[in-house]
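> this one's sequence-less:
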């Protein structure tokens, strides 16, 4: 996947992903584990989307945003897992330059959208707990749809500049990526052109995508905690905390892995640890999200029971 240009220099037209360099048995175990995770992720998130669509009890802003998060999780899983399974079976695999940039684009767009939608969900919980009397007038259906559209457009548009600068990098000679998908850090490691513009672009993008949403989430939950602690009854406090506990778990898991890999990577962190961290937030987190929201939510279980009854009667 290399060609010679006019100056007889080797130019990369594709990449070879090493994946997980391990023994045959370990790769087969990991293959079936990821296959099961992929199946559970797709089914779990499709169930959430279906229930929110057909159950009137779930026609609320919170569940609408959860369904949008499920769409993002399906997109991320579909982008990463199929090629990863192929790499595990073959102990490596090739990908074209366009295919690599496309995978990276969808990955970044999905992750950026998740940052935005989790921020919107924290704002929704803030309004519900701190301003309950005006909740219905603020979080209208039209307003929620607009917020979701802004999150999707923001995720794709902000990623566009990153994709353009990354695609303009020159890769000459070395085309082996020691990763299981086309991530930015492995691409920068093998680029033979100046990567300053790409790094600057990433730092600038991280401000609206990572840091500002993090600040908004922290402020929202700070005010939520302050409001909840002011509730006199224990029952009222427990009910208020239960409405946002699932979201807080998902936010903590998502940002912990993102900050661990990209923002504050551990010094001396090995490639295998980095790959495992990446595997956690690209593959396992999309599976865990619907499980967290389902197991900790009576409304979801009630919707499941009602749907089962409707199917029986039909």
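Ah, there it is. What you see is a predicted model, and the numbers here were worked out from it, not measured in a lab.
> when you work out contacts or count neighbours from here on, use the C-alpha atoms and nothing else.
Will do.
> tally of neighbours for residue 238?
Using other Cα atoms under 10 Å, residue 238 has 12 neighbouring residues.
> name the nearest residue to residue 79, sequence neighbours excluded.
With Cα to Cα, 6 or more residues apart in numbering as the criterion, residue 79 has its nearest non-adjacent residue at 6.3 Å, and that residue is residue 103.
> what is the helix or strand where residue 246 lies packed up against?
Using DSSP states H and E, the element containing residue 246 is helix 234-258. Here helix 234-258 touches helix 97-130, helix 212-229, helix 285-295, going by 3 or more Cα pairs under 8 Å, 6 or more residues apart in numbering; DSSP states H and E.
> show me what contacts the closest residue to residue 41 other than its chain neighbours?
Excluding its sequence neighbours, the residue lying closest to residue 41 (Cα to Cα, 6+ apart) is residue 287, at 4.3 Å. When contacts are counted by Cα atoms under 8 Å, 6 or more residues apart in numbering, residue 287 touches 37-38, 40-42, 44-45, 73.
> any idea how far residue 28 is from residue 287?
Distance, residue 287 to residue 28, using Cα to Cα, to the nearest Å: 20 Å.
> just residue 129 next, same as before
Between residue 129 and residue 28 the computed distance is 48 Å (Cα to Cα).
> swap in residue 53?
Note on residue 53: its distance to residue 28, by Cα to Cα, is 37 Å.
> for residue 10, same thing?
Distance from residue 10 to residue 28, by Cα to Cα: 35 Å.
> list the contacts of residue 163.
Taking Cα under 8 Å, 6+ apart, we find residue 163 in contact with 101, 104-105.
> any of the residues you listed buried? List them.
101, 104-105 (16 or more other Cα atoms under 10 Å).
> make a markdown table from these and add distance to residue 157 to it.
Shown next, in a markdown table, are the buried ones among the contacts of residue 163 (distance: Cα to Cα, whole Å):
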| residue | distance to residue 157 |
| --- | --- |
| 101 | 15 |
| 104 | 14 |
| 105 | 10 |
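> out of residue 129 and residue 28, which sits in the busier spot?
The neighbour count for residue 129 versus residue 28, taken as other Cα under 10 Å, is higher for residue 129 (20 against 15).
> hmm, that one is touching residue 240, no?
Yes: using Cα atoms under 8 Å, residue 129 is in contact with residue 240, at 6.7 Å.
> now residue 75: how far from residue 289?
14 Å.
> cool, residue 298 as well?
Distance of residue 298 to residue 289, computed by Cα to Cα: 16 Å.
> the structure to be compared is supplied as follows:
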């Protein structure tokens, strides 16, 4: 039935690319059984890799050797994953997890090898890893592996740009990555029916996770809410991107002066927290997750928003009285926005 529906959508021009209608082999299987299979695959892979690694590590000498080992492991595991995942054979869950851990070890070997090159060659090696990971991202059609490839590739690209150009702007990659992630989530209805939609989804997820991790690490970097060198540009750019997309998402709702005022108040509140980019990022991810039906993005954005607001409050270099006044003002602002929006709905 699902196959006939897909064929009908393709015939009418609403769907392009290949989408597999097959039901996952774990459908109907207890979640506990699946969890035990995942744990079993990881334990088997970890113990085996530790056993082999302890014997093989002394034989791997030099950066080139580590890179070759990483290339062999990632290419071999990618080839095997490509054969195992579409097969739908019973019991392949353990093998898939085993191969995923082996692939992670291969990615680790690539990173170790690239970091062992000299200063002049290190940037080039990370550039090559970023290109190689983009190939894996498109080649291996399994979302967990694609997410790993996107994470490693994006991180390698940051390292390559930083090592090659050594510019302050090159280090401030967070705002650019956040802009790309927001564009991808905002344009999801356009690319979700394309052939490589799953790879784009993995890239958007990886960029979001990287941005979240970097924004959270900023809270523990010392003088974060002061004018911390090297982070101020990123914080301002992330805030600008978040405000821009809030305005884009709110554009269809601005059909009266009251709603326009509500949007302006929310944007102003977002701008006040520009030195705590996790606040705006969490709010925007929560909105994107709700609009696109991604529960994981909703929960992740909501958790980041709550954490960011809490850390922003406790890290402010103000006396307790001023902090309390800010909390009161924040509550009044939200109540005002609610009154404006609800009043518009009641009158309509």
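Sure, I can see it. Everything numeric here is computed off the predicted structure, so don't read it as measured data.
> need the TM-score between these chains.
Here the superposed chains carry a TM-score of 0.28, computed using TM-score structural alignment, normalised by the length of structure 1; 145 aligned residues with a Cα RMSD of 6.4 Å.
> ok, back up a step: inside helices: which ones of the contacts of residue 287 of structure 1?
Mapping the contacts of residue 287 of structure 1 onto helices (DSSP state H) picks out 37-38, 40-42, 44-45, 73.
> now, among the residues you listed, which is nearest to residue 152 of structure 1?
Within those, the smallest distance to residue 152 of structure 1 is 13.0 Å, found for residue 73 (Cα to Cα).
> can you tell me the closest non-neighbouring residue to the closest one?
Among residues not flanking residue 73 of structure 1 along the chain, residue 286 sits closest, at 4.9 Å (Cα to Cα, 6+ apart).
> cool, residue 112 of structure 1 as well?
residue 155 (4.8 Å).
> who's in contact with that neighbour?
Neighbours of residue 155 of structure 1 in contact, by Cα under 8 Å, 6+ apart: 108-113, 116.
> any idea how many residues pack against residue 7 of structure 2?
Residue 7 of structure 2: 12 neighbours (other Cα under 10 Å).
> go on, residue 62 of structure 1?
When neighbours are counted by other Cα under 10 Å, residue 62 of structure 1 registers 20.
> ok, it - contacts?
121, 124-125.
> pull out the buried residues from those residues.
Buried members of these, counted by 16+ other Cα under 10 Å: 121, 124-125.
> who's more crowded, residue 75 and residue 289 of structure 1?
The neighbour count for residue 75 of structure 1 versus residue 289, taken as other Cα under 10 Å, is higher for residue 289 (24 against 18).
> correct me, but that one touches residue 251?
No: using Cα under 8 Å, residue 289 of structure 1 is not in contact with residue 251, being 9.7 Å away.
> now residue 287 of structure 2. Nearest residue, chain neighbours left out?
residue 298 (7.2 Å).
> hang on, the earlier thing: now the buried ones among the contacts of residue 62 of structure 1 in TSV, with distance to residue 308 of structure 1?
Output for these, formatted as TSV (distance: Cα to Cα, whole Å):
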residue	distance to residue 308 of structure 1
121	28
124	30
125	29
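> for these, which one is nearest residue 142 of structure 1?
After measuring those against residue 142 of structure 1 - Cα to Cα - the closest member comes out as residue 124, at 14.0 Å.
> not counting its neighbours along the chain, what's nearest the closest one?
residue 62 (6.9 Å).
> hmm, back to that, buried subset of the ones in helices among the contacts of residue 287 of structure 1?
37-38, 40-42, 44-45, 73.
> which of the residues you listed sits closest to residue 94 of structure 1?
Minimum distance to residue 94 of structure 1 across these is 21.4 Å, recorded for residue 38 (Cα to Cα).
> just checking, that closest one touches residue 81?
Yes: Residue 38 of structure 1 is within contact range of residue 81, at 7.0 Å (criterion: Cα under 8 Å).
> so residue 321 of structure 2 is in which element?
Taking DSSP H and E as the definition, residue 321 of structure 2 sits inside helix 320-347.
> may I see the buried residues of that helix?
Result for helix 320-347 of structure 2 [16+ other Cα under 10 Å]: buried residues 333, 337, 340-341.
> which elements pack onto that helix?
Using 3+ Cα pairs under 8 Å, 6+ apart as the test, helix 320-347 of structure 2 ends up in contact with helix 257-272.
> so what secondary structure elements neighbour the helix it packs on?
Partner elements for helix 257-272 of structure 2 (3+ Cα pairs under 8 Å, 6+ apart): helix 232-250, helix 320-347.
> can I get the ones you listed in CSV with distance to residue 80 of structure 2?
As requested, those are exported to CSV (distance: least, Cα to Cα, whole Å):
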stretch, distance to residue 80 of structure 2
helix 232-250, 40
helix 320-347, 53
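> which one of the ones you listed lies closest to residue 112 of structure 2?
Of these, nearest to residue 112 of structure 2 by Cα to Cα is helix 232-250, at 27.7 Å.
> what's the spacing between the closest one and its chain's center?
17 Å (Cα atoms, centre = their mean, to the nearest Å).
> where's residue 78 of structure 2, which helix or strand?
Residue-wise, residue 78 of structure 2 maps onto helix 63-84 under DSSP H and E.
> other residues contacting that helix?
Taking Cα under 8 Å, 6+ apart as the rule, helix 63-84 of structure 2 contacts 60, 92, 95-96, 99-100, 102-117, 136, 140-142.
> for residue 68 of structure 1, grab the count of nearby residues.
By other Cα under 10 Å, neighbour count at residue 68 of structure 1 equals 20.
> doesn't it lie inside a helix?
Yes: checked against DSSP: H, G, I helix; E, B strand; the rest coil, residue 68 of structure 1 lies within a helix.
> gap between it and residue 289 of structure 1?
The value you get for residue 68 of structure 1 to residue 289 of structure 1, if Cα to Cα is used, is 12 Å.
> compute the number of surrounding residues for the closest residue to residue 165 of structure 1 other than its chain neighbours.
Counting by Cα to Cα, 6+ apart, residue 165 of structure 1 lies nearest to residue 198, which is 5.7 Å off, once chain neighbours are set aside. When counting by other Cα under 10 Å, one arrives at 21 neighbours for residue 198 of structure 1.
> then residue 189 of structure 2?
Neighbours of residue 189 of structure 2 (other Cα under 10 Å): 11.
> residue boundaries of the helices in the stretch 51-200 of structure 1?
Taking DSSP state H, counting those that start in this stretch, the helices of the stretch 51-200 of structure 1 run over residues 61-90, 97-130, 135-138, 141-167, 184-190, 196-206.
> scratch that, the stretch 101-250 of structure 2
Along the stretch 101-250 of structure 2, the segments classed as helices by DSSP H, counting those that start in this stretch run 119-139, 143-165, 168-171, 174-186, 188-191, 197-218, 232-250.
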